[in-house]
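Engineer: Provided below are the primary sequence and the corresponding predicted coordinates.
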Amino acid sequence: MTTRAMMTRAMTGPRLVIVPLLATIGLAGCERKHAPPHMPPPQVGIVTMHTQSVSIDTDLPGRTDAYEQAEVRPQVSGVIVERTFEQGADLKAGQLLYKINPAPYQAAYDQAKGQLANAIAAEVRARGQLERYKPLAAAHAVSRQDYDNALAAEDEARAQIVAQKGALDAAAVNLGYTNVRTPIAGRIGRALLTPGALVTANQTTQIAVVTRLDPIYVDVNLPAVDMLRFRAELAKGQIQRTASGDPEVALRLEDGTPYPHQGRLELSEVIVDEATGTLVMRAVFPNPDHLLLPGLFVHARVTEGSDPNTILVPQVAVQRDPKGDAVVMVVNADNTVQQRTIEIGRAINADWVATSGLNTGDRVIVSGLQKVMPGQKVQPVAADASKAG
């Protein structure tokens, strides 16, 4: 063998060995590229459903209204000569507010009193003449016509006394109206008139407003459907009642502060508002500190008892499907996600009352909902329902 042939053979041998090695490395690289690693199931937070005893309360918006309110208006015309109250003061019933110039009404009273005295004197004369004519008429010493005239004169004199007594009473009433008094006990507002102002009888503008603040009304708007439920619960004795037997009501002020006194439902309207489908229910509350003023916005709470078999589902777990139905994602026993339609009732804090669709032991997903879909395997982890949001 020549030296050239030996060199050619030496170079060809290693090439035959390198090619299979490169092919093996290329296939291994392709396998790593097309076979992704196996991903574990996504982790989701779940809350296990269970029944619990829940106090059922209904919050209703409402406004306070005065128990009694008097818009004081003058009953006679005249000029105000004195104001006798302090603005914002608490008054007793019958307390004097204003004095209207009494001079013309005092004169009218004195005149009516004099006319009554004249009528009484005329009646005395007529009665004396009648008594004189009576025996004379029996003896036919006077004509029957004269006796009848005397009798009619005496009757007319008595009638005149009655009329003059009425006029005197009317004058006394008008004279009394010159002292403008509050008809109720309560707190008076700002002074609307000052001395020197002219007022007229039965004017439309009030000259003072007196409001009784203790107790006070709270008018709440109740949906008609809730009213039917209330009546059923009242018949069953579920709603808490006061000592007088009326349903008990608690109150929360607009800033969230609880009102320290309990009230009671007193009545409800007999007509449902067609526009809103609600009716007005009126509760009465003690107000000894005058904390509540008419016109305040408040929240009334009626306690309807407790339900020992209530299932609460966190609100963050509830979604809506295209039909608008409430749905939740439930983890089955094999850790598969299932979408379930439920029915929800009222909201209690951060939960919904599940009226149907959920049972004790169901595991509802409250966190990681964006990572799952029905039929998918998941890794459930117990979550704190209060922090699920």
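Structural biologist: Thanks, I have the structure now. Numbers count the residues shown, from 1 in each chain.

Engineer: all contacts plus neighbour counts: C-alpha atoms, from now on.
Structural biologist: Noted.

Engineer: And the helix or strand harbouring residue 132, what does it pack against?
Structural biologist: Using DSSP states H and E, residue 132 falls within helix 103-138. With contacts taken as 3 or more Cα pairs under 8 Å, 6 or more residues apart in numbering; DSSP states H and E, helix 103-138 sits against helix 144-177.

Engineer: Pasting the second one now:
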Amino acid sequence: MHTSPSRVLAAALLLTLSACGGGGDKQESSKGGATKGGRGGPAQVGYVVARTTAVPLPTELAARTAAFETSEVRPQVTGLVRSRLFAEGALVRAGQTLYQIDPRLYQASANQARANVAAAAATAEAARVRADRYRPLAEMEAVSKQDYTDAIATQRQAAAQVAQNQAALETARVNLAFTRVPAPITGRIGRSLSTVGALVINNQTEPMAVIQRLDPMFVDIQQSAAELLRLRRSLAQGQVMPATAQVRLKLEDGSDYGYTGTVQFTEVTVDQATGTVTLRARFPNPDGLLLPGMFVRAQFNQAIEPNAVLVPQQAVSRDAKGAATIFVVGDGNKAVQRQVVATRTQGAYWVVTRGINAGEKIITQGLGKLKPGQDIRPVPAGSVQRARPPSGDAQKGDSAKKSS
């Protein structure tokens, strides 16, 4: 069968137009915009239903570690240091002797006080016996009553002298005991600031050594007074609820500390230099990883927002002024643009605190070319059907139909 050149040219032209049309459909279907339900029909979009939930309000603040207990070892008597009885940097126990101060002078004072007590006791005994002898004589008027009164007074004075000397003896014993300088607390002791042979003075300003208890540890968290004021105001107005005071730490090298701590208290004074308030947390430190003076980052939930809505991040956009907006399914299946308050994220969601109500349908799919007031066909998210290019057989059938 003979085919004219004009028919061949026409068929080729139809095939070219058909191929161009198929490519256009494929390109249009690959876009992420709203999918047409049919030629000229409403755009098909996917939505999720807004539900309120309690969302914690996380906070990360600068902090610094501090020893749980710190004690400066100071002498309570004056004398020469005869020996140091601990290893620097070692763990010492409360009551353990750290230094020995020359005790000879204090031993002599104790011996003298003991002898004074014995002498006063002998004088008191003689005065007592004399008063006892004067009693029957005074009753028989063999001696004057004044003599008996004087004997009683002498007895009492002697007894008081005994008590005074006993107090002096006790003081001497205490001073003698102070020549052995003990550890006030259990903890890690630093370097010795007093050497053997050094003269130490009672209540001197410089300590002989410093002991720190490092398990547990305190972490002092610094928060601005303005932030704390906003938080307390939100709590008072019922906008947020208090959260459990569990704290996690991020160390200076960026690693996470393996133990969690708890907030113990918040100071009631604002630092005039920094304008911050100190929150003190307590952490276990069994491995000794935390050392006093380390800079760390404290992460914890200061409050809980009870009525927040978690919105997928792809559903939230920003306008020219930076305000957050979303599209919701309005009356009559129309797209309604809504301005919301979304100041932070949680995972793959924006935390929306205002502008959306529970039960509303938030559009999350088909947002590419969506406009406010546009007719839409909403379906649950995940079930949006994308337009697909026709199969190869269908393309051939359409081409054959056009050529005929």
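Structural biologist: Sure, I can see it. Here the structure is a predicted model, which means the values were calculated and not measured.

Engineer: coming back round to it: what's the angle between the helix holding residue 132 of the first structure and helix 144-177?
Structural biologist: Angle, helix 103-138 of the first structure to helix 144-177, by axes from the mean of the first three to the mean of the last three Cα atoms, to 10 degrees: 160 degrees.

Engineer: Helix 103-138 of the first structure vs the second structure, mean deviation?
Structural biologist: Taking mean Cα distance after the TM-score superposition for the first structure, the mean distance separating helix 103-138 of the first structure from the aligned residues in the second structure is 0.7 Å.

Engineer: Give the buried residues for that helix.
Structural biologist: Judged by neighbour count using 16 or more other Cα atoms under 10 Å, the buried positions of helix 103-138 of the first structure are 105-106, 108-109, 112-113, 115-116, 118-120, 122-123, 126-127, 129-130, 133-134, 137.

Engineer: just stretch 171-178 of the first structure next, same as before
Structural biologist: 171, 172, 174, 175, 176, 177, 178.

Engineer: Name the nearest of those residues relative to residue 332 of the first structure.
Structural biologist: residue 177 (83.5 Å; Cα to Cα).

Engineer: Now do the same contact list for the closest one.
Structural biologist: 74, 75, 76 (Cα atoms under 8 Å, 6 or more residues apart in numbering).

Engineer: burial count for the last one?
Structural biologist: This points to residue 76 of the first structure. Number of residues near residue 76 of the first structure (other Cα atoms under 10 Å) recorded here: 23.

Engineer: my read is it is in a helix, agree?
Structural biologist: No - counting by DSSP: H, G, I helix; E, B strand; the rest coil, residue 76 of the first structure is not part of a helix but coil.

Engineer: Please report how far the residue nearest to the spatial centre of the second structure lies from residue 356 of the second structure.
Structural biologist: Nearest residue to the geometric centre of the second structure (Cα atoms, centre = their mean): residue 247, 3.9 Å. Going from residue 247 of the second structure to residue 356 of the second structure by Cα to Cα, to the nearest Å gives 31 Å.

Engineer: Over in the first structure, find the residue span the helix or strand hosting the residue nearest to the centre of the second structure aligns onto.
Structural biologist: Assigned by DSSP H and E, residue 247 of the second structure belongs to strand 246-250. Counting by TM-score structural alignment, strand 246-250 of the second structure pairs with residues 248-252 of the first structure.

Engineer: Following superposition onto the second structure, what is the mean distance for that stretch?
Structural biologist: The superposed stretch 248-252 of the first structure is, by mean Cα distance after the TM-score superposition for the first structure, a mean 2.3 Å from where its aligned residues fall in the second structure.

Engineer: what's downstream of the longest strand seen in the first structure, the next helix or strand?
Structural biologist: Ranked by residue count, the top strand of the first structure under DSSP state E comes out as strand 51-72. Moving toward the C-terminus from strand 51-72 of the first structure, the next helix or strand (DSSP H and E) is strand 78-83.

Engineer: how close does the very next helix or strand once past that next one sit to the second structure?
Structural biologist: Next in sequence after strand 78-83 of the first structure, counting helices and strands by DSSP H and E, comes strand 90-91. Taken over the aligned residues, the distance from strand 90-91 of the first structure to the second structure averages 0.8 Å (mean Cα distance after the TM-score superposition for the first structure).

Engineer: Give me the helices and strands touching strand 90-91 of the first structure, please.
Structural biologist: strand 186-188.

Engineer: which residues does the nearest residue to residue 88 of the second structure once chain neighbours are set aside contact?
Structural biologist: Nearest residue to residue 88 of the second structure in three dimensions, chain neighbours excluded: residue 191, at 5.0 Å (Cα to Cα, 6 or more residues apart in numbering). Shown in contact with residue 191 of the second structure (Cα under 8 Å, 6+ apart): 88, 89, 209, 210.

Engineer: Now with 7 Å, please.
Structural biologist: Neighbour list for residue 191 of the second structure: 88, 89, 209 [criterion: Cα atoms under 7 Å, 6 or more residues apart in numbering].

Engineer: Can you give me the distance of it to residue 208 of the second structure?
Structural biologist: Residue 191 of the second structure is 9 Å from residue 208 of the second structure, by Cα to Cα.

Engineer: Would you verify that residue 216 of the second structure is located in a strand?
Structural biologist: Yes - looking at residue 216 of the second structure with three-state DSSP, it is inside a strand.

Engineer: Just give me the match in the first structure for it.
Structural biologist: Residue 216 of the second structure maps onto residue 215 in the first structure, with residues paired by TM-score structural alignment.

Engineer: State the distance from its match to residue 262 of the first structure.
Structural biologist: Using Cα to Cα, one gets 12 Å for the distance from residue 215 of the first structure to residue 262 of the first structure.

Engineer: Which of the two has more residues huddled nearby?
Structural biologist: residue 215 (16 against 13).

Engineer: Identify the residues contacting the more buried one.
Structural biologist: 67, 284, 285, 286, 287.

Engineer: Give me the nearest residue to it, chain neighbours excluded.
Structural biologist: residue 286 (4.5 Å).

Engineer: pretty sure that neighbour is touching residue 216, no?
Structural biologist: Yes - contact criterion Cα atoms under 7 Å: residue 286 of the first structure and residue 216 qualify, at 6.5 Å.

Engineer: The two: which is more packed in?
Structural biologist: Neighbours were counted for residue 286 of the first structure and for residue 216 using other Cα under 10 Å; residue 216 has more, 24 against 17.

Engineer: That one is in contact with residue 63, isn't it?
Structural biologist: No - in this structure residue 216 of the first structure lies outside contact range of residue 63 using Cα under 7 Å: 10.5 Å.

Engineer: Next, the buried residues of stretch 298-313 of the first structure.
Structural biologist: 298, 299, 300, 301, 302, 303, 304, 310, 311, 312, 313.
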